[in-house]
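Novice: What follows is a predicted structure for the sequence shown.
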Amino acid sequence: MDLIDDGPAPQGNQPEYTVSELSGAVKRVIEGEFGLVRVRGEVGRVSRPSSGHLYFDLKDDRAVIAAVSWKGQVARMQVRPEEGMEVVATGRMTTFPGQSKYQLIVEDVAPAGAGALMAMLEKRKAALQAEGLFDPARKKPIPYLPRVIGVVTSPSGAVIRDILHRLRDRFPRHVLIWPVAVQGQDCAAQVAAAIRGFNAIEPGGPIPRPDVLIVARGGGSLEDLWGFNEEVVVRAAAESRIPLISAVGHETDATLIDHAADLRAPTPTAAAELAVPVRLELLAALDALGARLTRGIGQGLILRRQRLRDLSRALPRVETLVSTPRQRLDAAGLRLGAGLGLAVARKHRDYDRVAGRLQPAALRGLVARQADQVAVKGERLRRAILLRLERRGERLEALAARLAPALARMLGDAGRKVADGRRDLARLAERLEAAPRQQLARLADRLEALDRTRVTLGYHETLKRGYAVVRGDGAVVTSKAGAEKAAALEIEFRDGRLLVGGRAGKRTKGEGESGQGSLF
């Protein structure tokens, strides 16, 4: 017999699935069984692409689960996972058919107890300390009496009120407040931006540059203060060129910004006390120093008067000092008369000897020679003056030639600016005239929209669609029991109200076997 091959043998009743059908079935099973789960494990590989999503692994000693948080979920996380952290992740299980794997969509991440947070804090502290950010040599001295104080804190808490109250009591100063969030996901970025913003203020500008900064927050748990342990805040505090006082939490609370700041205050109130001295104490000290100065000056004068008296006793008498010079003066006076006579006689002889040589002809020759010299110098002076006047005239003509075009250009520019100003003024006038009409039109449209919304949301529109409102004894009835208890019922329809008397729906004695009641 010949055997005929008709193709592969049948495989029974087992159904055939496509790849997509099988992947979808697996996806539905996993998502149905694990709608919302909490998974505890150690964070492995962490990836942060430019899309803003967060990809990481959760692992223990025997298995690994891929986890992903979308951009919006990452923004709401109080603590972001870092490699090596032990966390509890909350989310839902799903599959990724493109790679035939299952994964956890994480909505929130919390450290697995305070121990994990402390371990991560110590690790970050050691890394930043190794970079030298906590080195005491980097710290700057706090000014004794700052003119301007910058405060980085929440504007609505009790902290800023305590700081301002303490500054007002001790020594009022000019305070600049940079409002920030002191808790939550935005805390670290806003605090770092505030510190860098204060440092970016230029001295002598319209906004005064602070002489000292205070970063303050009230007490709280380790999770509440975690924003001040972020690396971006620590680096901003270490890079600050303005001296910075950290006043985060109470005395027992410790954050990394305390180590990077130039000075740590146990409380926000203590930070204000460290920033300024007590004005009354300074005034008292100034008064005491003034009194000491007055007493010192008076005592010095007394001592110098006594010293002067002591020295005057050692000096010789005035008559003794001037007696010898007086005798020399008298002797010189006696010789003066004879000396003057001899001097006059000597001068007469010298005059007679010189007068013999002074003849009129010699004087006339000298006068003529001097006159010739004066004439020559006068001619030279006249020519010099004429030459200078000629040069000044040429220069004046050149300047006049340059001045005319410049004046024409200035007049042309002024005319154009006036024309431009008139056009701008006309446009502004048109806009000013049209602005009220446009504003009234917008307000009218908004009022009309609100009225339509009021009508749409009212219950009368619901009545038009076939519904009714039942009231019992004046109140709205929403249940059968309430209707049975009411003495009278009122039903409101779209076009009016209907009053129903008696206790509706209740069986009374004397009714038929059917138990039907009467409505009045």
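Specialist: The structure has been received and is ready for your questions. The structure presented is a predicted model; accordingly, all values stated were derived computationally and were not measured.
Novice: switch to C-alpha atoms for all contacts and neighbour counts from now on
Specialist: Will do.
Novice: For the stretch 151-300 of the chain, just list every one of the strands.
Specialist: Taking DSSP state E, counting those that start in this stretch as the criterion, the stretch 151-300 of the chain carries its strands at 174-179, 212-217, 244-248, 263-264.
Novice: Next one for the comparison:
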Amino acid sequence: MAAPETTASNAPEISVSELSNSIKRAIEDRFGYVRVRGEISGYRGPHSSGHAYFSLKDAGARLDAVVWRTAFVRMKVKPEEGLEVVAVGRLTTFPGKSSYQIVVEQLEPAGVGALMALLEARRKKLADEGLFDAARKRKVPFLPRVVGVVTSPTGAVIRDILHRLADRFPVRVVVWPVRVQGDTSAAEVAAAIDGFNALGPNGPAPRPDVLIVARGGGSLEDLMGFNEEAAVRAVARSAIPVIAAVGHETDWTLIDHAADLRAPTPTAAAEFAVPVRSDLLASVAELDARRRGAARRLGERRRADLRALSRALPGGEALVAGPRQRLDRAGAALAARLRGAVDARALKLAGLARGLARHSPRAHLAGLTERVRGVAGRLRRLGPALIERPRREAEAAARGLVRERSHLARRRAERAGDLQNLGARLGRAFADALAARRARVAASWQLAGAVSYRAVLARGFALVRDEAGEALRSAAETREGQRLRIEFADGSIPAIAGAGSGDAASRPVLAAPPRPKRARGGAGEGQGSLF
């Protein structure tokens, strides 16, 4: 087969990497920083590394884009699928895929329409989560003791709020300073709301009863910090009622929907937070006057009723005439009944006296004395018989105990002889068993010495080990310069393998040292195997 024809060319040969690097330098030099307008496509959120990858497209082309993690955390406008933006960054290539891409450092909405669409999509998402439901909004306390304000400490807003609060109802105000514009505005507002909620009721800083989140007017871009999800979610989860006062009356932000109350201006927020003190004092004075008048009229009415009731009551003599007559009759009846009761008690007492005479202690004591005399006579007659019988029984029991003791002594002597015979037999059996066990141990020790590798070493052989102490069974397992350890019967020496250690013809022979004479069965022959 003919060789393919080669066409001579003066173009130098370059590698793929050189060509890719040349294209990369050309593109980066020509397009250092660019502003590209397009629609975000293929965005699935930040990668696990923190970087974000997506594409910018329009009607005729598509451009890969990447946002590094450090730039992503600083972005005011985050990438969202379908959002039309202006991306600011530098154009570069990715040699691994032979593609080019833009490294985005900043994102801007492509006009107010796109920003409004972004806010509408975000509003719908948060509304679907229930953050704007009217059922979760709480009533602002009528007369708070402490008012917390989240705003910039250097603007006119805080001065207007403090001035309005001082005019209406002076209360304690705690200000949490934040930035109301910029990349960190939303995070600082969220941290301030969470910080107020974290205050304890008896801590060094008082816990506010109501919060005011305020800012002056501005453009839609200036108010973007109050449209971020972080700020909206912080307002929604606040346990303290929140009054939102961002911008002018025509300005609306997402925290206005999540707040418990929306004020058109910061001054109006101060008016919503506290009532007018003078109006309260006037209302209290009016209520106190009405209370005093009602009490006076009630007292007059009660006195008139009492006078009418007193005129309807009968006189004192008429009231006590009937009870006085009933008392006289009851007194006469009581005297007659008392005399009859006394006579009946006297008769009953005379009968009881006669019964007591029959059961007097003297008569009872005389009867007991006679009974004691009779018992004493019986005891004098029966005494000798009662003592003699127990004495005979005790003597018979003593004779039985003596016979039982002699029987127990004979049994104890017989048991002692039996125990001596058993001890002698046990000693002889133990000596025989011990001799048999010693013979078996001696035989086993002789067998272990016969199979021990140390017996092989004693016959003039040597055992070669490597650096790890493993036994080497062939020359092929060694390498040149390898450190070895050769073990003889009386010890071990270090060695180094020479060149061509794997070849038996070229391997040097190490002579074993002379073997010292030692008695057969010495302490050097331990039990074990060769490997």
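Specialist: Perfect, I can see it now. Only a predicted model underlies this, so the values are computations on that prediction, with no experimental measurement involved.
Novice: still on that earlier bit, could I get the strands of the stretch 151-300 of the first structure as JSON lines with mean neighbour count?
Specialist: Shown next, in JSON lines, are the strands of the stretch 151-300 of the first structure (neighbours: other C-alpha atoms under 10 Å):
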{"stretch": "strand 174-179", "mean neighbour count": "16"}
{"stretch": "strand 212-217", "mean neighbour count": "26"}
{"stretch": "strand 244-248", "mean neighbour count": "29"}
{"stretch": "strand 263-264", "mean neighbour count": "22"}
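Novice: Throw the ones you listed into a markdown table and include distance to Ala285 of the first structure, thanks.
Specialist: Output for the strands of the stretch 151-300 of the first structure, formatted as a markdown table (distance: least, C-alpha to C-alpha, whole Å):
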| stretch | distance to Ala285 of the first structure |
| --- | --- |
| strand 174-179 | 23 |
| strand 212-217 | 24 |
| strand 244-248 | 26 |
| strand 263-264 | 26 |
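Novice: out of the ones you listed, which comes closest to Leu411 of the first structure?
Specialist: With C-alpha to C-alpha, the closest approach to Leu411 of the first structure among the strands of the stretch 151-300 of the first structure belongs to strand 174-179: 49.0 Å.
Novice: Distance from the chain centre to that closest one, please.
Specialist: Offset of strand 174-179 of the first structure from its chain centre (C-alpha atoms, centre = their mean, to the nearest Å): 8 Å.
Novice: wouldn't Gln183 of the first structure be in contact with Gly227 here?
Specialist: Yes - counting by C-alpha atoms under 8 Å, Gln183 of the first structure touches Gly227, with 6.4 Å between them.
Novice: more neighbours, the two?
Specialist: Ranked by neighbour count (other C-alpha atoms under 10 Å), Gln183 of the first structure and Gly227 place Gly227 first, with 27 against 18.
Novice: Map that one onto the second structure.
Specialist: Aligning on TM-score structural alignment places Gly227 of the first structure opposite Gly225 in the second structure.
Novice: Same check on Arg309 of the first structure?
Specialist: Here Arg309 of the first structure is matched to Arg307 in the second structure, going by TM-score structural alignment.
Novice: One more: Ile163 of the first structure?
Specialist: Match for Ile163 of the first structure (TM-score structural alignment): Ile161.
Novice: Name all residues that make contact with its match.
Specialist: Counting by C-alpha atoms under 8 Å, 6 or more residues apart in numbering, Ile161 of the second structure touches Pro266, Thr267, Ala269, Ala270.
Novice: And it, how far from Ala186 of the second structure?
Specialist: Separation of Ile161 of the second structure from Ala186 of the second structure (C-alpha to C-alpha, to the nearest Å) stands at 21 Å.
Novice: go on, Leu56 of the second structure?
Specialist: Where Ala186 of the second structure is concerned, Leu56 of the second structure sits at a distance of 27 Å (C-alpha to C-alpha).
Novice: Please apply the same query to Ile27 of the second structure.
Specialist: 38 Å.
Novice: tell me the helices in the second structure, going along the chain?
Specialist: Secondary structure of the second structure by DSSP state H: the helices cover 16-30, 69-72, 112-128, 156-168, 185-198, 229-236, 254-258, 266-273, 277-312, 316-358, 361-451, 453-458.
Novice: Which one of these lies nearest to Ile243 of the second structure?
Specialist: helix 266-273 (6.5 Å).
Novice: what's the mean distance for that closest one versus the first structure?
Specialist: Comparison of helix 266-273 of the second structure with the first structure after fitting gives an average deviation of 1.9 Å (mean C-alpha distance after the TM-score superposition for the first structure).
Novice: same question, stretch 20-30 of the second structure
Specialist: Compared with the first structure after the fit, stretch 20-30 of the second structure shows a mean deviation of 2.3 Å (mean C-alpha distance after the TM-score superposition for the first structure).
Novice: my read: Arg483 of the second structure touches Pro494, true?
Specialist: Yes - counting by C-alpha under 8 Å, Arg483 of the second structure touches Pro494, with 7.3 Å between them.
Novice: quick one: the residue opposite Pro266 of the first structure in the second structure once aligned and Glu249 of the second structure, what's the gap?
Specialist: Using TM-score structural alignment as the criterion, Pro266 of the first structure maps onto Pro264 of the second structure. Distance of Pro264 of the second structure to Glu249 of the second structure, given as C-alpha to C-alpha: 4 Å.
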